[in-house]
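> Here is my input; please provide its structure:
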Amino acid sequence: MPELSVRPDVVVLLTDVDASRRDSDHLYRRGGSPFTAAEHDLIYTCTPEEIDAANAQKRLENDLVRERQAMQEALVNLFTKYVDQLPDGTLCSAGEVYALMADEDYAECARLVEALRARDPFRYRTEHGQD
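Sure, this is the predicted structure:
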């Protein structure tokens, strides 16, 4: 079997490095915990191709976060457009807001909700298990 030029386990480690921490002796994960000595040693053997792959993965993750935030903002804006139409003193429920929505806005709201559900990492782990 040919040797891979990019080792997936190294790329995963590289994507988890917290670049904002400047401790010269240790590398830390984005979650704050230090890497083990074995992980440290493996990271220090990374190739330029693995660094490029990790950077590409981080860009993809950042793009997905921005896309999710844009969808959340669009959903909030769509919903508040109709909340503002409710009479003062009305307790706001989703059903009352949906009843006010134009068909196109209701369809867009449903599309955004489903798209956000599909991109929910917690829901994915719950349905597919953690690997």
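
> going forward, measure contacts between C-alpha atoms and count neighbours the same way
Noted.

> Just the element for Ala115, please.
Using DSSP states H and E, Ala115 sits within helix 103-118.

> now whatever helix or strand Val76 lives in against helix 103-118, angle please.
Counting by DSSP H and E, the element that carries Val76 is helix 48-83. Using axes from the mean of the first three to the mean of the last three CA atoms, to 10 degrees, the inter-axis angle of helix 48-83 relative to helix 103-118 is 140 degrees.

> From the contact counts, what lies against helix 48-83?
Helix 48-83 sits against helix 8-15, helix 94-100, helix 103-118, with contacts defined as 3 or more CA pairs under 8 Å, 6 or more residues apart in numbering; DSSP states H and E.

> Give the next helix or strand downstream of the longest one.
Next in sequence after helix 103-118, counting helices and strands by DSSP H and E, comes helix 121-128.

> rewinding a little: which positions within the helix holding Val76 qualify as buried?
Neighbour counts over helix 48-83 (16 or more other CA atoms under 10 Å) mark 50-51, 53-54, 57, 68, 71-72, 75, 78-79, 82-83 as buried.

> one more to put side by side:
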Amino acid sequence: MQPIFDKYFNDYLAAAQVGDKDKEREVLCWFGTQVSEVMRDSTEDLMKLQAESNKLKLTATDQMVETFACLEALTKASSDKSNEFMSKFLEIVLSQNNELSAKLQEELASLGKETQAVAKELMEQMRQELQTI
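Purely as a prediction, here's the structure:
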């Protein structure tokens, strides 16, 4: 994603500095297309993750199934928050709404930390289960 942001900011800034409104709109449209592609790819990855998760649940303990459910809820919340952020990104940039940007970034960071903690918990549960076999 970073190369997309870098290209967007560089191209948009260059167009804005010379007052080329057509180029600014072109850059905004390009960026919107790139964001849509990234969001589509992330949705596909999420669906693959859910399919693999469902396979693992077939042999998981009840405790692991609960942890899987928590992990899936956090993953969905992260995906939803990312989609919200990306859908508001152009508005944030154009209005220079740094407060909203910071708020959304903070929420994403919090969800990310919580997701990592639950994923670690699930791995520990799996290791314990494997040791008993």
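
> so what number do they get for TM-score?
Scored against TM-score structural alignment, normalised by the length of structure 1, the superposed chains reach a TM-score of 0.36; 66 aligned residues with a CA RMSD of 3.9 Å.

> what's the neighbour count on the nearest residue to Val83 of structure 1 once chain neighbours are set aside?
Counting by CA to CA, 6 or more residues apart in numbering, Val83 of structure 1 lies nearest to Val97, which is 6.1 Å off, once chain neighbours are set aside. Neighbours of Val97 of structure 1 under the rule other CA atoms under 10 Å: 18.

> Going by distance to Ala38 of structure 1, which of the buried residues of helix 48-83 of structure 1 wins?
Checking the buried residues of helix 48-83 of structure 1 against Ala38 of structure 1 with CA to CA, the nearest one is Glu50 at 17.5 Å.

> Please enumerate the helices of structure 2.
Assigned by DSSP state H, the helices in structure 2 fall at 2-18, 21-57, 62-95, 98-132.

> Mind putting the ones you listed into JSON lines with mean neighbour count?
Below are these laid out as JSON lines (neighbours: other CA atoms under 10 Å):
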{"stretch": "helix 2-18", "mean neighbour count": "13"}
{"stretch": "helix 21-57", "mean neighbour count": "14"}
{"stretch": "helix 62-95", "mean neighbour count": "16"}
{"stretch": "helix 98-132", "mean neighbour count": "14"}
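
> Val11 is in contact with Ala53 of structure 1, correct?
Yes: taking CA atoms under 8 Å as the definition, Ala53 of structure 1 is a contact partner of Val11 at 6.5 Å.

> Look up how far Pro121 of structure 1 lies from the residue nearest to Leu14 of structure 1 when sequence neighbours are not counted.
Excluding the flanking residues, the one nearest Leu14 of structure 1 by CA to CA, 6+ apart is Ala54, at 5.9 Å. Counting by CA to CA, to the nearest Å, the separation of Ala54 of structure 1 from Pro121 of structure 1 is 20 Å.

> Equivalent analysis for Val11 of structure 1, please.
Distance, Val11 of structure 1 to Pro121 of structure 1, using CA to CA: 20 Å.

> And the two? Which one has more around it.
Set Val11 of structure 1 next to Pro121 and count neighbours by other CA under 10 Å: Val11 wins out with 22 against 11.
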